[in-house]
Structures are given as C-alpha cells and as structure tokens.
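1. Please work out how this folds:
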Amino acid sequence: MIDFRLDEEYEALRKTVEDFARSEVAPVIGEFYERAEFPYQLVAKMGQMGLFGLPFPESVGGMGGDYFALCLALEELARVDSSVAITLEAGVSLGAMPLYRFGNEEQRQRWLPRLCSGAGLGAFGLTEPGGGSDAGATRTTAKIVDGEWVINGSKAFITNSGTEITELVTVTAVTGEKPNGHKEISAIIVPAGTPGFTVAPKYSKVGWNASDTRELAFADCRVPAENLLGERGRGYAQFLSILDEGRVAIAAVSVGLAQGCIDECLRYVGERETFGNKIGSYQAIQFKIADMEARTHTARLAYYQAAAKMLRGEPFKKEAAIAKLVASNAAMDNSREATQIFGGYGFMNEFPVGRFYRDAKILEVGEGTSEVQRMLISRELGVGA
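-> Presented below is the predicted three-dimensional model:
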C-alpha cells in the first residue's frame, strides 16, 4: 500500500526541528542577516540537537539516521531561514559526507566525530572562478613532492570555508593525466590553517547573508600524501555522486522556503485589509496562494521520491535532478508571489518574505544550475545520446 505519511520517528524529528526553528531561529535570524553575521550560537544548538550527525552511524559520532531525516530537518529550518539551513546542508552533504563515503577508517575517525557534533564544519572545494558548472575544467593542481601534496590554485563560492569552527576543506585538484589525455582529478583534504591555504574575506551576497561563503587560494600549500580522499584519479567521479545526493538536500531546502512563503502569506492575508475587506477575501489573492501550495506540494513529493530511491539503493540521478529543478523553481516563484502579496512590506528586510525573495534565486544556481538539471534529465532519458 502506498502511504506518504511520515512514520513516528520521522515525524518526531520534523516536529522537533520545526519547534527549534520557530522558537530559536525566527526571533533572532533577521538581525544576523542584516549584519551578515554567522550565527554561531544557533549552529552550536543545532549541533547539540544532533542535526549535523543525522545521516551518519554512531560509530563515527553520528545519530544513526538517514539522508531523508536530514532532508526533513532542512525543510523545517528553511521554512524560517535559508542561511541556517544551507549551513547544515553544506556541513553535512558537502563537508562530512565525502569523508564518510570515500575516506579510510583513520580519516573517518579523525574528522567525523567533530563534524557530526557540529563542533567543527567541513567544506567542499569544487567550483573555481573560471569553472562554474564545468567542474571538469579544474585548474587547481596537486603534485607529490617529498611525500606531500603541493597544491596550487583557487576555489570560489565555498560554503562554510572561513568560519571560526571550520576544520577542513576537501578540494578537487588535477593530479596528473589519464591515458586518454583527460585530466586526472583527485580529492585532497586540506585542514584549516594549513600554510599556503588562504581564505578570502566573505563575499557581499544578495542572499544567504547569515551563512559563510568565501573564495579560497592555495599557494604551494602542503599536506601529507595520506590526505588523499578515496582513490587517486576518482575525485571528480566521487564528487559527482555527492552532488546527486546534495541535489535532493537542496530540493528540501527549496521546499522549505516555498512553504515558508505560504506560511507568511496565510498569516498576512488574514490581517491585512484593503477597501474594507481582508485581502484574503479577494479571488486574485486566493488563486496566488493556491498556486503556491500546488507548487510546494508537487516539489515535496518529488524530493520524497528521490530520497526514497536513494535509501533503497536504486539509481536516483534523474529523480534528484527533477526534484532540484522543480523545487528551486517553486521557491523562486513562491517568493516572488509572496513579495507581491505583501506589497511594499514585502520589500522590507524586517519581513521574512523579503529575505525569502533574496535567498530563493541561488537555489536555481547552487549544486548545479537549472540548465544542468535539464541536461541531466534529458541525458537520463537518452535524448541526444
């Protein structure tokens, strides 16, 4: 029998995170956002709740849950604020997950307990200033010299890479040439504070203002040879698989933002009056909210299905791309409509919908643009193959 209801454990988690987001995040996040300040106190509380360890086993300091549990937490956080949601998403799916998926036992035991506790954050250095969606155009290099990797190059738009609690950045680098002439790309763990590893000042961003995003530079940065993550020459393939999972997580964040727009609008249309009537009595407003609900409902089902296939060990690349595409579109459309419903107030940062509008756009770009998602979907369908 098909049943889309959450079981008791998932529902308990969802409700716990919802309560935290409403009572702890909502009252203060606007001030952090305005100051473009990283919310260390909130991140610490999220760590104490076990959110950073949700999909990892207890043997490495995790909570013994699964990736769907993480997605539920992300959705509830993003209903209130996307900065804290993306801090969790990047810390888990991009920072810690590569270590869990591809690290050896020593690497796992060294790094994962602190990352799972939220005491430390990991980051994922893939994108480069001239690379964008073309991750295969990696120019950062790493060569073995006297038993150490010597890394040179730069990375751009890297989340969680410059906080006071950042522990490491895993970077992709060209480590040689394959027999077919293509670049050999490997993944290498670079601990924070390593000489030759420079973190630039944080970007001035349109949205996600309470999250940490930086450009990174490597100038003869040396790390031990054993900091290779996974198999040499498999770094690009490893991270492509990580991105498939990450797209499901970004879809969950997008659904949360889209739902948050609905939540705010339902409150507002029951209070705001024009021409002597509550604006919720006007069919134009009713239809806008109905469309918002339909988009969000559809997007939620899409990421639920992608997560279900992932947990069953079935191929889910197409479903992840669909979920990310549909959900990010829903977030962008809902935030635009919410801002319209709020009118002039929607343009003010003191109202959540103003933040939602600013935060939504990057969801159509990060972890694969909407165009990349369409490429993946059509490729999986055999179009143009």
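2. can we go C-alpha only for contacts and neighbour counts from here?
-> Fine.
3. buried sites along the helix or strand Gly256 falls within?
-> If you go by DSSP states H and E, Gly256 is part of helix 235-269. Buried residues in helix 235-269, counting neighbours by 16 or more other Cα atoms under 10 Å, are found at 235-236, 238-239, 242-265, 268-269.
4. got it, and stretch 159-177?
-> 159-163, 165-176.
5. re the thing from before, who does whichever helix or strand comes after the helix holding Gly256 touch, helix- and strand-wise?
-> Later in the chain than helix 235-269, the nearest helix or strand by DSSP H and E is strand 273-274. Contacts defined by 3 or more Cα pairs under 8 Å, 6 or more residues apart in numbering; DSSP states H and E place strand 273-274 against no helix or strand at all.
6. let's see this one next to it:
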Amino acid sequence: MRRTLFNEDHEAFRQTIRDFIEAEVAPVYHEWEAAGHPPRDFYYKLGELGVFGIQVPEEYGGAGETSFKYQAIISEECARAAVSFGGYGVHVNLVLPYLLKYANEEQKKRWLPPFVTGETMFAIAMTEPGTGSDLAGIQTTAERDGDHYILNGAKTFITGGVLADRVLVVARTSPPSPENRRAGLSILVVDTKSEGYSVGRKLEKIGLRSSDTAELSFNDVRVPVEDLLGEEGRGFEYLTHNLAEERLGIAVSAYASAAAAVEFAKKYVQERTVFGKPVSSFQNTKFVLAECATEVEAARSMVDRAIEALDAGELTPADAAMTKLFCTEVQARVVDKCLQLHGGYGYMLEYPIARLYTDARVTRIYGGTSEVLKTIISKSIGV
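-> Coordinates of the predicted model:
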C-alpha cells in the first residue's frame, strides 16, 4: 500500500541518514560490537549531522522540529542496515523529553547546547538490582545536605551507562507513605565525573551488542541541588509522562526490523540454490514471505497511525501499549521465519539476519513487558 506518512523533506533526510550509515557505520560496525559500544567521537559526528538537535528548540542550538517522524526515519534506516547508533536512542528518545518538559530555563541553557553537539551524552537510570519494573521499590537514596544531595545506591541495565557524561538518576528523597509507595521519588541529573560515582560491569547481552549497558553505583555522591530535575518528590509522575512516546519508539524499531528481515530474506532466497533451483522458487518460501510481508504491512499501518497521533498530541497510553505489543510480536515472528529461510547461514553472525534475531528478543521486555502492556490494554477496554 502507498505510504503517505512522509513528504519530500523527510525523504531527503532519509537519504542523508542512509549515506551516513553506509560511510560511517556499516564498514566499522563489527568493531563496535566487539568493543560493546561506538567510539566516543562517533557521537560528535552525530552532533555534526544534526540528529541530536532535531527536536531541541532553536534557542538552544537545535532545529525546533516537533514531529517524531525524523526519529522514525533514523530507526528505519538503522534497521535497514542492521546497525544501531549505540546510546543515541536513550539520549534522544528517552532523556530529551524529560529535559524539554521538566528542566528549568537555567538548566536548559546549561544542558541542551552540549546535548545537541554530542559533547554531553545522557542516559537514564531507573532499574535497580532486585526491583525490575517495580519503580516504587527503588532503594537508591538522595538525602539533602545543605546545597547538595548525598546520593547512595546502585542501578543496573543502564543503556549508555558506560559512555554517559550525565545520568538522570531516579532516587528516593523521602520515604514512601503507607498510602502511596510511589511517593518520595525524585530525578537528579548526575555528572558522571563526580567523586563516588562509578561504572561497574559492562553487561554482556545476547543482542544489541554495540550498545553499552552497565551497572552503576553511587557512594556518597554529592549532587548540587540545582541539578534536581523538576520538583522534589514528583519523580514517579514524571517517569510516566514519556511512556507513550518511549513505547512508540520501540514499536517503530520493531516494525522496521521486521521489514528489514523480509528484505534480507528475499535477497538470500533469490541468490541461494538448492537442488539446482533458487530457494525462492519453492512454494514454501513464497508462502512464508507472503505471510511475513502481510504482517509487516499491518505493523507499518499501525505505526504510521500512532506517529500521526503522537504528533497531534493524541496518542494515549493504551494506544502506545497496543502498538508496541503488536509490533514487537510481529517482529519476533517475522525475524524468526526469515532466519529459517536462511537455513544454517541464518545462525551465522556474518549474516545480518542473525543480528536482527538476537537484537529482537529484548523489545518484548524493555519499555514495558508484553505482559504489562496487556494489563494496560485490558484496563482500557474495561476488563
């Protein structure tokens, strides 16, 4: 079906991103995977390209674009090449909405210009060992001491945590009340050069191997009170505001991954011969690819509607949950089927389908597990 989501400006931007990936990412991507993250200067290149500042207001050095469509294009082009931009997704899609919404003017002037250039890379630290998705159970504390908070605790599964220059740390600034376990949480924007701040293990994952994921610990880290994001005690409320956009971002990547898998499989089965015939000539191959292409088309339609809804300020938590649930499940089925069409070669890391397969597994976990999303959806339909 004809896609109407993007205009000529969007497609010109797409070509710029595609050219950048071909020149700066694809030739060295295996080195990034071996290292566990891109080189630090890669983020300066993204800053020069302008992708960090697309949605940053012009007065802070950005382009002032409010549409999510440009971020969607980057996700699609990364999936098309079976690569990622490392900590880019957390920096832009997760952290930036918090800075734009809750930072005061002084903080925006201080943080956003280096955000745009890549000089300061941001991450966000919510998850703790033993708490998982239960944010109300956070044990990291930040006690007020004059004009500083004293931060103590630990975080895990922090994407971008190895190379981050500042981290939005969710900590308990006051005890929870019996009536509300979620009360008392605040967000501190912590300088990773602070004394007592340390990066622990760089966690080894089965997929997303070019994206650094780390454990963090805080031992009497002194955080200036002016680095409190928003108001003290409203952290949980702040964390929920960006969930719809975060989940849509995951859905876009999932759909794009499935679409890329179909293209990789089509190319492979047309080139590979079995019993003297191209694999593409067998009925099973045709039927599997037909099924996959149909699922991708359905996911694309859902994603496009959700992007339009987000841009219009109308994307609900339930809408985002449905979109992420559907697209990540489609991704799982389609990538698996397309790997199967590669036969034994699909299990070899030299083929991009193998990378898509391992990268896909986490999308049904982070940003809200499929089970959590089903709970949200069921409530939205009154059951």
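7. Sketch out the strands for structure 2, chain order is fine.
-> 122-125, 141-145, 148-159, 166-172, 185-191, 197-202, 213-224, 228-229, 273-274, 277-278 (DSSP state E).
8. Report the contact partners of the residue nearest the centre of structure 1.
-> Nearest residue to the geometric centre of structure 1 (Cα atoms, centre = their mean): Glu89, 3.9 Å. If you count contacts by Cα atoms under 8 Å, 6 or more residues apart in numbering, Glu89 of structure 1 has them with 74, 246, 249-250.
9. Which single one of the residues you listed is nearest to Ala210 of structure 1?
-> Leu74 (15.6 Å; Cα to Cα).
10. I'd like to know how far that closest one sits from Leu13 of structure 1.
-> 11 Å (Cα to Cα, to the nearest Å).
11. more neighbours, those two?
-> Leu74 (32 against 17; other Cα atoms under 10 Å).
12. isn't that one right next to Leu257, touching?
-> No - the criterion here is Cα atoms under 8 Å, and Leu74 of structure 1 misses it with Leu257 at 9.9 Å.
13. Which neighbours do the two have in common?
-> The contact lists of Leu74 of structure 1 and Leu257 share no entry, where a contact means Cα under 8 Å, 6+ apart.
14. just to revisit the earlier point, so what does the residue nearest to the centre of structure 1 match up with in structure 2?
-> Under the alignment (TM-score structural alignment), Glu89 of structure 1 maps onto Gly89 of structure 2.
15. Tell me who's in contact with Val162 of structure 2.
-> Counted by Cα under 8 Å, 6+ apart, Val162 of structure 2 has contacts 199, 202, 212-214.
16. give me that answer again for 6 Å
-> Asp212 (Cα atoms under 6 Å, 6 or more residues apart in numbering).
17. list the contacts for Ile188 of structure 1?
-> Counting by Cα under 6 Å, 6+ apart, Ile188 of structure 1 has contacts 170-171, 227-229.
18. try 8 Å this time
-> Counting by Cα under 8 Å, 6+ apart, Ile188 of structure 1 has contacts 170-173, 227-229.
19. now structure 2: which of those match?
-> For these, the contacts that are reproduced in structure 2, applying both residues aligned by TM-score structural alignment, their matches' Cα atoms under 8 Å, are 170-173, 227-229.
20. Phe122 of structure 2 versus the match of Glu89 of structure 1, what's the distance?
-> 10 Å.
21. Ala12 of structure 2 now?
-> The gap separating Ala12 of structure 2 from Phe122 of structure 2 is 28 Å, by Cα to Cα.
22. Out of these two, name the residue with the larger neighbour count.
-> Taking other Cα under 10 Å, Ala12 of structure 2 and Phe122 do not tie; Phe122 has more neighbours (29 against 11).
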